[in-house]
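Trainee: Dropping the sequence and predicted coords here.
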Amino acid sequence: MGRLGAGVSIVGGMTFVLAVWRESEPIGRAVARERYPHADAPLFKERFPEEDVSGGLIRIEADRVDEVSNAVFAFARDEGLVCYDPQRDLVHNREPLGAYAGIQLHTGDGMVATDPDLGLVHDVLGTMSGQNPFVALVVYGRHFMQVSPDSSGGYELEFKEGGVIQATRLDDLTDVRVCFLSYATGDRSFLGSYAWAP
């Protein structure tokens, strides 16, 4: 039995569901929870002809979750659609974006999202657990930030740039979020706010 995200288990032949639809502005998780069962997205079935697509809902077999879900996130971004992941209770909005085109968000439970919106970055940090042991933002070939929960209830945070990895320990998820959102927007003030060591 594999486990995906906050409280959702995928067993054997069970499926993983994603929803895509159009919104005029960014939405939060509460709104997404209400709207996703009625999702509709033109061209969705054409883009994923081999998958189980109905309106704006796609059902993905457990053994293909990482591959297909990452393609769905990219499709939503390309088409200017919202994508909601009810298993992780995460919304992928079109905006607001950070400072780096092509930045990737990676999680320990297999999610990869290119050009994640800042709301998604904030929310995904709250999903860290034994099943999702890290979150990272990566600008390949340039720099990255990664965080993992530690055994004492805090967080080990790493930042790499110019071939140098610096690390710090933070007690509070709020501080982790400040660092990640600062990094995503190109603000390096977090480097002066905490004690970092090589």
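Mentor: That came in fine, so what should we check first? Numbers count the residues shown, from 1 in each chain.
Trainee: only C-alpha atoms for contact and neighbour calcs from this point on.
Mentor: Will do.
Trainee: residues touching the closest residue to Leu125 other than its chain neighbours, list them.
Mentor: For Leu125, the nearest residue in space outside its immediate sequence neighbours is Val135; the separation is 6.6 Å by Cα to Cα, 6 or more residues apart in numbering. Each residue near Val135 by Cα atoms under 8 Å, 6 or more residues apart in numbering is listed here: Leu105, His106, Thr107, Gly108, Val124, Leu125, Met128, Gln146, Val147, Ser148.
Trainee: JSON lines please, covering those residues and showing distance to His92.
Mentor: Below are the contacts of Val135 laid out as JSON lines (distance: Cα to Cα, whole Å):
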{"residue": "Leu105", "distance to His92": "11"}
{"residue": "His106", "distance to His92": "14"}
{"residue": "Thr107", "distance to His92": "14"}
{"residue": "Gly108", "distance to His92": "18"}
{"residue": "Val124", "distance to His92": "10"}
{"residue": "Leu125", "distance to His92": "14"}
{"residue": "Met128", "distance to His92": "17"}
{"residue": "Gln146", "distance to His92": "20"}
{"residue": "Val147", "distance to His92": "20"}
{"residue": "Ser148", "distance to His92": "22"}
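Trainee: Comparison target, given below:
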Amino acid sequence: MSVELMVWDEPVPISRDQARATYLAVKRTEPATGAAPDVAKELPGQVTSYPDGHVLVTMDLDTMDEMSAQVFTAARAHGLVCYDPQRDLVHNVAPLGVYEGMQLHTGDGMMVNDPDLGLIHDVLGTMSPQNPFVAVVNFGQHFLQVSPGYELEYKEGKLIRAEVAELAEVRQAFHDYATGSRTFLTRYDWSG
């Protein structure tokens, strides 16, 4: 079985709906002939170029996690959007959090360096038995993670936990963390 990612240029951040529509429209067209965009040379897997600079990367399911991290990194380096149709997630170039080198990890194997704030927001809605956690990590400093049932865990020296009731609260805590605000630490009853 194979999986796909598509990368292309967008002048501003786009929604998942816009990314999905673009992906589906491009998939209905014929591949381009001629020179491929520069980014195509840096992408792993089978690369197919489409009109208007769209590039489709096809990879084996077994190598998806490792290869998709390479695709996300190359796309960001070239200022390109990356759409993951399997997870229905779009990786925009901006806006980013304040921590350079922050990583986003999911329980289903996705790892993204310097995730955009919209991706963090959307990934939190994908928690399930197949994706049992989401974490944003600043290695050597601190991290925030959540598991289904909305148990937040924060570690900066000492690990503390808090239960929250709604996904919206989880999303706000992750947004606060990624943007450098510490208000999430006073908003909940933490135990450790």
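Mentor: The structure has been received and is ready for your questions. Only a predicted model underlies this, so the values are computations on that prediction, with no experimental measurement involved.
Trainee: Packing partners of the biggest helix by length in the first structure?
Mentor: With DSSP state H setting the assignment, residue counts place helix 65-79 as the longest helix in the first structure. With contacts defined as 3 or more Cα pairs under 8 Å, 6 or more residues apart in numbering; DSSP states H and E, the packing partners of helix 65-79 of the first structure are strand 15-21, strand 82-85, strand 112-114.
Trainee: mean distance, that helix to its aligned residues in the second structure?
Mentor: Compared with the second structure after the fit, helix 65-79 of the first structure shows a mean deviation of 0.5 Å (mean Cα distance after the TM-score superposition for the first structure).
Trainee: what about the nearest residue to Cys82 of the second structure once chain neighbours are set aside, distance to Glu42 of the second structure?
Mentor: The spatial neighbour of Cys82 of the second structure that comes closest, neighbours along the chain excluded (Cα to Cα, 6+ apart), is Val7 at 4.4 Å. When Cα to Cα, to the nearest Å is applied, the distance between Val7 of the second structure and Glu42 of the second structure equals 12 Å.
Trainee: Over to Gly140 of the second structure?
Mentor: Using Cα to Cα, Gly140 of the second structure is found at 29 Å from Glu42 of the second structure.
Trainee: Compare the two (neighbour count), which wins?
Mentor: More neighbours sit around Glu42 than around the other of Gly140 of the second structure and Glu42, counting by other Cα atoms under 10 Å; the figures are 13 against 8.
Trainee: Now do the same contact list for the more buried one.
Mentor: Ala74 are the contacts of Glu42 of the second structure under Cα under 8 Å, 6+ apart.
Trainee: to the chain's geometric centre, what's the distance from the helix or strand where Ala19 of the second structure lies?
Mentor: Assigned by DSSP states H and E, Ala19 of the second structure belongs to helix 16-27. The chain centre lies 17 Å from the centre of helix 16-27 of the second structure; the measure is Cα atoms, centre = their mean, to the nearest Å.
Trainee: same thing with stretch 71-88 of the second structure?
Mentor: Relative to its parent chain, stretch 71-88 of the second structure has a centroid offset of 8 Å by Cα atoms, centre = their mean.
Trainee: What residues sit buried inside it?
Mentor: Of the residues in stretch 71-88 of the second structure, those buried under the neighbour-count criterion (16 or more other Cα atoms under 10 Å) are 71-76, 79-85.
Trainee: Could you find the counterpart of Gly130 of the first structure in the second structure?
Mentor: Under the alignment defined by TM-score structural alignment, Gly130 of the first structure is paired with Pro129 of the second structure.
Trainee: which SSE is Asp148 of the first structure in?
Mentor: For residue 148 of the first structure the amino acid is Ser, not Asp. With DSSP H and E as criterion, Ser148 of the first structure is part of strand 143-149.
Trainee: buried ones in the following helix or strand past that strand?
Mentor: With elements assigned by DSSP H and E, the helix or strand that comes after strand 143-149 of the first structure is strand 155-161. Buried positions in strand 155-161 of the first structure, judged by neighbour count with 16+ other Cα under 10 Å: Tyr155, Glu156, Leu157, Glu158, Phe159, Lys160.
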